[in-house]
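# Provided below are the primary sequence and the corresponding predicted coordinates.
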Amino acid sequence: MLKLFRFLKRYRLFVALVLVFVFLQTLADLYLPTLMADIVDKGVSQGDKSYIWKIGGFMLLVAAGGGLCSIAASYFSAKAASGFGKLVRSSVFSQVENYSLQEFDKLGTASLITRTTNDITQVQQVLIMILRMMVMAPMMCIGGIIMAVSKDAKLSLVLVVVLPVLAGAIFAVVRKATPLFKAMQKKLDKLNLVLRESLTGIRVIRSFDRIEHENHRFDAANSDVTETAVKVNKIMAFMMPLMMLVMNLATVAILAFGGHRIDNGDLEVGSLMAFIQYAMQIMFSLLMMSMMFVMIPRAQASAVRINEVLDLAPSLTDRKDAVQTNASRQGYVEFKDVAFSYPGAEEPAISNISFRAGPGEVTAIIGGTGSGKSTLLSLIPRFYDVNEGQVLVDGVDVKSMTQQHLRERIGFVPQKAVLFTGTVADNIKYGKEDATEEEIKHAAAIAQAADFIGSMEQGYDSVIAQGGSNVSGGQKQRLSIARALVRKPEIYLFDDSFSALDFKTDAKLRAALRSETGEATVLIVAQRVSTVMDADRIIVLEEGRIAGIGNHRELMADSEVYREIVASQLSEEEIA
């Protein structure tokens, strides 16, 4: 957790102010019992009203000063901890944004959400406690012992017996609770995972009538978290009565022995009252420290998980000598003997891939499920790095370019259309932040989206729900295509982006794309033969290898794999 405290550097002034105000508050709290003892011993016992008023007024000033210091300490500790939480969340989010898909696969989306929210909140809450109590509790304990001994050294022997008992009880409780706090964070990960899957997959769940099954899954994960939380709270609930029992027994012992001391004339009533208050302060300081010892291990477990995210270096990074600009910006894409394997896979996803695609050409990639079509496409924008060979854009290895420079030249339409909360116009402008209204409408028209947008109540200002749940699959795909078109990039990557379109819309869209992308390099991954038949070049993949390259006529003559795909989709009349 100390490693995370580097984010406090910006708020060191607030931290210093917290320490100063906590110090002053502690001094005030320690001084009040002595003033009360003076009022009883010198004012009440001697009937000196003026002295009572004088010291009583001074007590009010000290109490008010301590109260103001407490408020100031709370304010500045909250400011420091909130700022700390903000910086850590920003750093974690920035780190995650730079991750490749490999890091997402390793850590898991649900766990990353928990680490960015719950784990950081845990550390933030403990930081407030540390800033307030880490100084106050030791000072209160040591100062209380000194003041108690100064009142009556012999009576302090009661504390010699009580304090080890109290410390031992606190240690036993903390030792029991700490492993359960660590386990809770992992169980929250599991709960978050189940909840996220249930919400994102609600359509599938309902279509297969698996609602009851998902309810059981959620109940199991929820019960697991609840049971652990109940165990922890039972242990923590046991601590407070135990503390109160020990403190009350200590008070009885102090009164019993103190009464004898008063009878013998060795102690005054006011001093005994002050001694009791100091004893309470000492024991409460131990209680505060016990709360820290309970919360810190939980926060430490969270801090380890946060540091795991911050320390996990992205596998895809820009080289120090990465190309920022390229004089030749035409959009040529070339694969040279490319091979790629997913981490942990026994067989490569693709191997021995070599081809070239240029501006003004449409290169289509077709093949069976799992043949490596989407994998091949994802290597161009460097979602993954190749294991062997090279991927070149305008003759430059993509590893030698900055990721920003590479990706700003690409218009990518993913296999699963992704929309964001906001308006239709906002989603199209996601491809080009400064796109004009005319450019937005033009991109929508080319993507065959203008008609359905026009039929929406507020047109381009219509709100898209989270995940695009208020539009159909085909409408999502067309908006995703419009988002890529508005960018006017040099390279278009369509990853099975026409699968949800009917044949008529598919044909109209491809015809419109021909004129719009005439000077760009276009690569299309598709399942339908009708989508790729007119392409200038068709690459046929089988089990991660190229089984044929050519246009439709050439492949019908030379590629058995392509003929099988065509025969499975088209009738003999259509083939002829």
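Done, it's in.

# C-alpha from now on. contacts and neighbour counts both.
Will do.

# residue 180 and residue 426, how far apart?
46 Å (CA to CA, to the nearest Å).

# ok, residue 379 next?
From residue 379 to residue 426 the distance is 28 Å (CA to CA).

# which one of these two is surrounded by more residues?
residue 426 (22 against 18; other CA atoms under 10 Å).

# quick check: the gap between the more buried one and residue 460.
9 Å.

# tally up the residues packed near residue 138, please.
16.

# just the element for it, please.
Element membership of residue 138, judged by DSSP states H and E, is helix 120-151.

# which strands and helices sit next to that helix?
Other helices and strands packing on helix 120-151, by 3 or more CA pairs under 8 Å, 6 or more residues apart in numbering; DSSP states H and E, are helix 12-38, helix 49-97, helix 269-311.

# second one coming, line it up with the first:
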Amino acid sequence: MSTATTPRPTPASSPPAPSDASRPAAPARRGPAARERLPGPAAGPAPERSVRFRASALRLLGELAADRIRLAGVLAAGVTAVGLSVLSPLLLGRATDLVIRGATGPGGVDHPAVGRYLALSAAVVAGGALFTWVQQRLATTVVQRAGHRMRARAQAKLARLPLAYLDGQPRGEILSRTTNDIDNVTQTLQQALSQTVRALLTLVGVVAMMFWISPALALVALALVPLSLGLAALVGRRSQPQFARQWAVTGRLGGHAEEMITGHTEVAAFGRRDEAVRRFDALGEELYRAGLRAQTVSGLVQPAVTLVGNLTYVLIAVLGGLRVASGTLSIGDVQAFVQYSYEFNGPVNQLAAMTGPLQSGVASAERVFDLLDAEEERPDPQRPERPAGPRGRVSFEHVSFRHVPDRPLVEDLSLTVEPGRTVAVVGPTGAGKTTLVDLLLRFHEPTGGRITLDGTDTAAMSREELRSHIGMVLQDTWLFGGTIAENIAYGVPGEVSRERIVAAAEAARADRFVRTLPDGYDTLLDEDGNGLSAGERQLITLARAFLSDPVVLVLDEATSSVDTRTERHVQRAMSALRSGRTSFVVAHRLSTVRDADTIVVLDGGGIAEQGGHEELLAAGGAYARLYQAQFAAG
């Protein structure tokens, strides 16, 4: 059997046309047209919390550990490049000494020797440049692979998160974490791996050469390094909370923009455009101020470190000149040392400049890690059971469910549906109709009792196995970027022939309007199905249900978006689809459930009454009151 025809939405970006190996995941529907949902975590601004910089930074570096061989190559290429680079000033110093001795001595300048030093220096510089390129290429590969793994883990995580988490988060916020934040993390890792590693290696090499030439001058050069590090640490502690706030506001701004774009019709219809613009401007102003404070504070590091480096440079020049005058050092040694001092300050400035990006990257990493660490839904059993020859017998045995401990949504509900029977689930808003369907599909787990499919506890089955026997058509249609044929074939894995797709469309009464389109079944749709009416989009999802051929069928307000005439056609089509299948029809429009074998009236989380249409009307109970309320005008 095939998976559910219209799967429970999960937030994901709009995919390209699907292949058999990879089908796109439905995005979470939010806004005025959203389905009846359970209360979830608050979807407001991210709460202020302490920043876990060190732990998050170490974990971020751990993301690179999967590419140990390439990381070793990065370090090897970096050590080689730095080793060659630090030899150049020494070689130039030796050439300078030869020139000075030759100019002041009787033998003249040894031009061949000077030429050899210069050629060797040029070769060393070229070799250093080559290994620097190799290091950067390997570093880019390592970082991009790490970013790819983080995105894959985030997408896989979304598939394992409970529905309450997804319902409680704005889609724009989740998209921001899986796109903007991961992009920022990869940029930070790129800079850290290519620039920071090289800067640290250069510092080690330069300091070693400085001590070799003159330990006394080397100690002078190192004397002010603690001051630079102290300034960088002080500024870093002050800027990190600002970067955390900046990325939190970025997520809120993305969520607001996504909601306003998704519900732009309702925003315009209710005259809330100005309010939406004011809210966007307020969030933009908050983001501007957070970014300004973060960049202003972090921007203090490099000028402070540069000032300290210039002071060191002046001290070395003065002390080196005195040592040349006293004959302790040669002019070439002082020239090399001054050049090393300049190269020493360069990496220090690079490390200082990395303070801001590192703080920003770690702040984004924390947001990604929060998503990856979110509590997942209960895992499938290690040895899942499978119903033998599923026929579609569904039984709810004393089922209870509550999302919040003191707010029961379903309480001690028992219901048995025999194979091939149609059960209509009706009741007032909030009675638990959609919750009942969610429990059947294991979008939520019962807090009491159990649900069985042909005698097998659904909790003992894998979710994939369970949902492969259930087809579902939601009130909110979902289409992805692809052809109409691909959208109809979405619920069936593998290749599907065009004949089967057309037959499903004919059964759902969709073939007629599809053939009127310029490209027929090859007409490309975007993620919102623009160009099609709400009813036409619903007919495509119904065709998807026909093609999937499930054992159990769930229709959740499946005809609410079509007109009365089309509804009659669809009802006849759905009657044929329900034939021989266990069907659950969730409906508010009671005219669509008259022919159900059993009508179950939910109220207060339990079954208020059940029976046939005429029987319940004659009883004069909850169903009769609902029916009379809908048809009183008639």
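Okay, I see it. In this text the structure is predicted, and so the values were computed from the model without any measurement.

# thinking again about what came up before, which one of the helices and strands packed on helix 120-151 of structure 1 lies nearest to residue 397 of structure 1?
Among those, helix 49-97 comes nearest to residue 397 of structure 1, with 22.9 Å by CA to CA.

# where in structure 2 does the closest one fall?
Using TM-score structural alignment, helix 49-97 of structure 1 lines up with residues 111-159 of structure 2.

# chain center to that stretch, what's the gap?
29 Å (CA atoms, centre = their mean, to the nearest Å).

# burial check on the residue nearest to residue 411 of structure 2 when sequence neighbours are not counted, number of neighbours?
Among residues not flanking residue 411 of structure 2 along the chain, residue 400 sits closest, at 4.4 Å (CA to CA, 6 or more residues apart in numbering). For residue 400 of structure 2, the count of nearby residues is 23 (other CA under 10 Å).

# about what we covered before: give me the mean deviation of the match of helix 49-97 of structure 1 from structure 1.
Mean deviation of stretch 111-159 of structure 2 from its aligned counterpart in structure 1 after superposition (mean CA distance after the TM-score superposition for structure 1): 0.7 Å.

# one more: stretch 87-98 of structure 2?
Its matched residues in structure 1 lie on average 1.0 Å from stretch 87-98 of structure 2 after superposition (mean CA distance after the TM-score superposition for structure 1).

# structure 2: strands as residue ranges?
394-404, 407-417, 422-426, 448-453, 456-457, 470-473, 482-483, 524-525, 552-556, 582-586, 598-603, 606-611 (DSSP state E).

# so what corresponds to residue 504 of structure 2 in structure 1?
Mapped onto structure 1 by TM-score structural alignment, residue 504 of structure 2 lines up with residue 443.

# can you check residue 243 of structure 2 too?
So, by TM-score structural alignment, residue 243 of structure 2 is matched to residue 181.

# what sits against its match?
Neighbour list for residue 181 of structure 1: 232, 297, 298 [criterion: CA atoms under 8 Å, 6 or more residues apart in numbering].

# what's the closest of those residues to residue 568 of structure 1?
Once CA to CA is applied, the member of those that ends up nearest residue 568 of structure 1 is residue 298, at 58.6 Å.

# how many residues are close by the closest one?
Around residue 298 of structure 1 there are 23 residues (other CA under 10 Å).

# ok so, going back, my read: the match of residue 504 of structure 2 touches residue 485, true?
Yes. When contacts are counted by CA atoms under 8 Å, residue 443 of structure 1 is listed as touching residue 485 (5.6 Å).

# mind checking how far the most centrally placed residue in structure 2 is from residue 185 of structure 2?
Centroid check for structure 2 by CA atoms, centre = their mean gives residue 178 as the closest residue, at 2.1 Å. From residue 178 of structure 2 over to residue 185 of structure 2 the distance is 11 Å, taken as CA to CA.

# between residue 443 and residue 485 of structure 1, who's got more neighbours?
Neighbours of residue 443 of structure 1 and residue 485, each counted by other CA under 10 Å, are more numerous for residue 485; the result is 27 against 24.

# pretty sure that one is touching residue 411, no?
Yes. The criterion here is CA under 8 Å, and residue 485 of structure 1 meets it with residue 411 at 7.0 Å.

# overlap of the contact sets of these two?
With contacts defined as CA under 8 Å, 6+ apart, the residues shared by residue 485 of structure 1 and residue 411 are residue 431.

# now do the contacts for the aligned residue in structure 1 for residue 574 of structure 2.
Counting by TM-score structural alignment, residue 574 of structure 2 lines up with residue 513 in structure 1. Contacts for residue 513 of structure 1 were tallied using CA under 8 Å, 6+ apart; they are 446, 447.

# and the gap between residue 513 of structure 1 and residue 519 of structure 1?
Distance from residue 513 of structure 1 to residue 519 of structure 1, by CA to CA: 11 Å.

# then residue 225 of structure 1?
57 Å.

# name the residue in those two with the higher neighbour count.
When neighbours are counted by other CA under 10 Å, residue 225 of structure 1 and residue 519 differ, and residue 225 comes out ahead with 20 against 17.

# rewinding a little: which residue in structure 1 aligns with the residue nearest to residue 411 of structure 2?
In structure 1, residue 400 of structure 2 lands on residue 339 (TM-score structural alignment).

# tally of neighbours for residue 528 of structure 1?
Neighbours around residue 528 of structure 1, by other CA under 10 Å: 18.
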